[in-house]
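A.B. asks: Give the three-dimensional model of this entry:
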Amino acid sequence: MRIIALILLPLSLFTSQPFFAFFTPPPGWVLGDPQTLQGGAKVGFVASKRKAISPSIVMTIENIGEADLETYMKAVARLHKKKTYRELGAIPSKAGIGKIIQIDEKHEWGVSRMLQAITLVSGHAIILAGVTPKEEFLTYHQALLKAFQSLTVAPTLCASCRDSQLSEKVTEMMICWKKYRLSSTAPPSTLFSSTLFQKNQWEPFVDYVKNSLKSQGSCWQFLAIRSTYETLINGE
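C.D. replies: Predicted coordinates for the structure are as follows:
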């Protein structure tokens, strides 16, 4: 898990939502390069980093206000009107019932097939998009569907994990962070990078998430670290 890479990402990629969402990627898939995330994309995984064109899955969260699922799906259909687009019906997940669509798109290297599972939660659309070369679709589609169905939403990061130490460690770090902020006029990014905070608070927290909470899965771990960083920097 490349903690430095994710810390350097623009905060605009990680605008806040009133919940904590995560999913379980297909077995053996690895965390994609955080630097390639765009728009509201939160996290991505690839089947292999050795292939130039590898199956992938990305979770994106979009604020849609008061729009309902039917209205949002119509907007999605208009967005992809020049592509081969099909609505495939409902898909259940731990986060609720969503809609699944299939989109085929031509590229210089061939045709890709994308499955998107779209679930609405608290005025936000959570979009899980799995993409494969069309000729490999049957090899991966069941794994993608299983990943879609694993989508989980909790009210907060700490509520998403049964380990009570997480809440304790987050609370302790936030208290220390507030003290750092009050004792300095430096911007949050400078304070965060300081040796004092890194050695005493941030690095121990990251080590705890990486080593003690492996059972939560790599997606959860990545998002837990990123969410905590965002909270610190934004002062939420």
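
A.B. asks: CA only for contacts and neighbour counts going forward, please
C.D. replies: Fine.

A.B. asks: ok, which stretches of this protein are strands?
C.D. replies: Secondary structure of the chain (DSSP state E): strands located at 20-22, 30-31, 41-46, 56-63, 84-93, 96-107, 110-121, 124-133, 152-154.

A.B. asks: The lengthiest helix in the chain packs against which elements?
C.D. replies: Longest helix in the chain, counting residues (DSSP state H): helix 164-182. Other helices and strands packing on helix 164-182, by 3 or more Cα pairs under 8 Å, 6 or more residues apart in numbering; DSSP states H and E, are helix 188-193, helix 218-234.

A.B. asks: Go through the strands of the chain and name the closest to residue 172.
C.D. replies: Between residue 172 and those, the shortest separation by Cα to Cα is 20.0 Å, and it involves strand 20-22.

A.B. asks: before we move on, back to that, could you look over the helices and strands packed on helix 164-182 and pick the most buried one?
C.D. replies: helix 218-234 (a mean of 19; mean count of other Cα atoms under 10 Å).

A.B. asks: tell me the angle of that helix relative to strand 56-63?
C.D. replies: 40 degrees (axes from the mean of the first three to the mean of the last three Cα atoms, to 10 degrees).

A.B. asks: gap between helix 218-234 and the chain center?
C.D. replies: Computed by Cα atoms, centre = their mean, to the nearest Å, the chain-centroid distance of helix 218-234 equals 10 Å.

A.B. asks: one more to line up against the first:
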Amino acid sequence: MKRFLLLCFLFFSSLLCSNQPQFTFFQPPEGWLMSNPTHLEDGLKIGFVQSQRKIFTPAISLYIEKIPCDEKTYLNAVLKNHRSDITKSIRELGLLQTKSGKSHLLQIDTKSNWGKIRILQSILVKEGYAYIQTATCLREDFLKINQELLKSFQSLCVADDLPSTLENHEELDKKLATLLTSWKKHLQTAKGEKEDLFKANFFQRNQWLPFTEYITHNYAEFGICWQILAIQYVKEQLMRMY
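C.D. replies: Sure thing, here's the model as predicted:
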């Protein structure tokens, strides 16, 4: 399991950084597995599946995008996009309270080669960004898992930064300060593109890998979603430094 987490961390560390400054995470349904990170599209932060053995399995994901308009305009555009597809049937289910505010809940029914599909989508608009959780399952399975999906949607947390998600974050603060200081010195003394400097054996071996192992060993109780997104978030912070 630890080896799997480390491989995931290494993959996410190679992703291009985004301009999204907040730290965002959620709790997937208990027992669900992280989906293959190589299948993530741009803007899709993380995904989970109920089973890796089924051809079509219930899944949930988190997508974040910067939006150039207000909440109402954005939601109208989303609805218009869904309704333009004649294969879809869409219902607005109202507001859902998450840890970071009220999201808009949509239900979308469609068809695929595997049968009738039901999609639940929770859209939270906050400070110029849209945080979109999407859950997909066969319609026949929906009643079995809909409460799990709603609970996962409600767990969405958009925090000002990573440490603020912890009650006691003094140790993490120190680890981050050490990492940032080392990275800044590395930028000043080495030549090359940031991504290449980040991948350099010296920095990886002495700073980055020990930090990811620290997250793995010390914050397992927060779950793999928090851990993976924490690593990704810190990588993005490093890439913003000059």
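
A.B. asks: mind putting the strands of the first structure in JSON lines, distance to residue 186 of the first structure included?
C.D. replies: Converted to JSON lines, the strands of the first structure look like this (distance: least, Cα to Cα, whole Å):
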{"stretch": "strand 20-22", "distance to residue 186 of the first structure": "29"}
{"stretch": "strand 30-31", "distance to residue 186 of the first structure": "33"}
{"stretch": "strand 41-46", "distance to residue 186 of the first structure": "28"}
{"stretch": "strand 56-63", "distance to residue 186 of the first structure": "31"}
{"stretch": "strand 84-93", "distance to residue 186 of the first structure": "44"}
{"stretch": "strand 96-107", "distance to residue 186 of the first structure": "43"}
{"stretch": "strand 110-121", "distance to residue 186 of the first structure": "37"}
{"stretch": "strand 124-133", "distance to residue 186 of the first structure": "34"}
{"stretch": "strand 152-154", "distance to residue 186 of the first structure": "33"}
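
A.B. asks: Of these, which is nearest residue 175 of the first structure?
C.D. replies: strand 20-22 (21.3 Å).

A.B. asks: The second structure: matching residues for that closest one?
C.D. replies: Aligned using TM-score structural alignment, strand 20-22 of the first structure spans residues 23-25 in the second structure.

A.B. asks: With stretch 174-194 of the first structure instead?
C.D. replies: Stretch 174-194 of the first structure covers residues 180-200 of the second structure once aligned (TM-score structural alignment).

A.B. asks: For that stretch, what is the distance to the chain centroid?
C.D. replies: So, by Cα atoms, centre = their mean, the centroid of stretch 180-200 of the second structure is 26 Å from its chain's centroid.

A.B. asks: Also stretch 222-242 of the second structure?
C.D. replies: With Cα atoms, centre = their mean, you get 10 Å for stretch 222-242 of the second structure.

A.B. asks: thinking again about what came up before, nearest to residue 28 of the first structure, out of the helices and strands packed on helix 164-182 of the first structure?
C.D. replies: helix 218-234 (10.8 Å).

A.B. asks: Run the angle between that closest one and helix 164-182 for me.
C.D. replies: Using the same axes, to 10 degrees: helix 218-234 of the first structure against helix 164-182 is 20 degrees.

A.B. asks: and helix 218-234 of the first structure, what does it pack onto?
C.D. replies: On a contact count with 3+ Cα pairs under 8 Å, 6+ apart, helix 218-234 of the first structure meets helix 3-7, strand 20-22, strand 41-46, helix 164-182, helix 188-193, helix 203-212.

A.B. asks: That helix versus strand 41-46: what angle between them?
C.D. replies: 150 degrees.

A.B. asks: hmm, who's touching helix 218-234 of the first structure?
C.D. replies: 1, 6-7, 11, 14, 22-25, 31, 42-43, 157, 170, 174, 177, 188-189, 192, 206, 209-210, 213-214 (Cα atoms under 8 Å, 6 or more residues apart in numbering).

A.B. asks: Restrict those residues to the buried ones and give me that as a ChimeraX selection.
C.D. replies: A single ChimeraX command is used to select the members of those judged buried by 16 or more other Cα atoms under 10 Å:
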select :6,14,22,23,24,25,31,42,43,157,174,177,188,192,206,209,210,213
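
A.B. asks: Which residues lie in contact with residue 43 of the first structure in this structure?
C.D. replies: Contacts of residue 43 of the first structure by Cα under 8 Å, 6+ apart are 31, 32, 34, 37, 58, 59, 60, 219, 222, 223.

A.B. asks: In the second structure, which residue is most central in space?
C.D. replies: Nearest to the mean C-alpha position of the second structure, counting by Cα atoms, centre = their mean, stands residue 45 at 3.6 Å.

A.B. asks: thought that one was touching residue 62?
C.D. replies: Yes: Residue 45 of the second structure lies in contact with residue 62 (Cα atoms under 8 Å); the separation is 5.6 Å.
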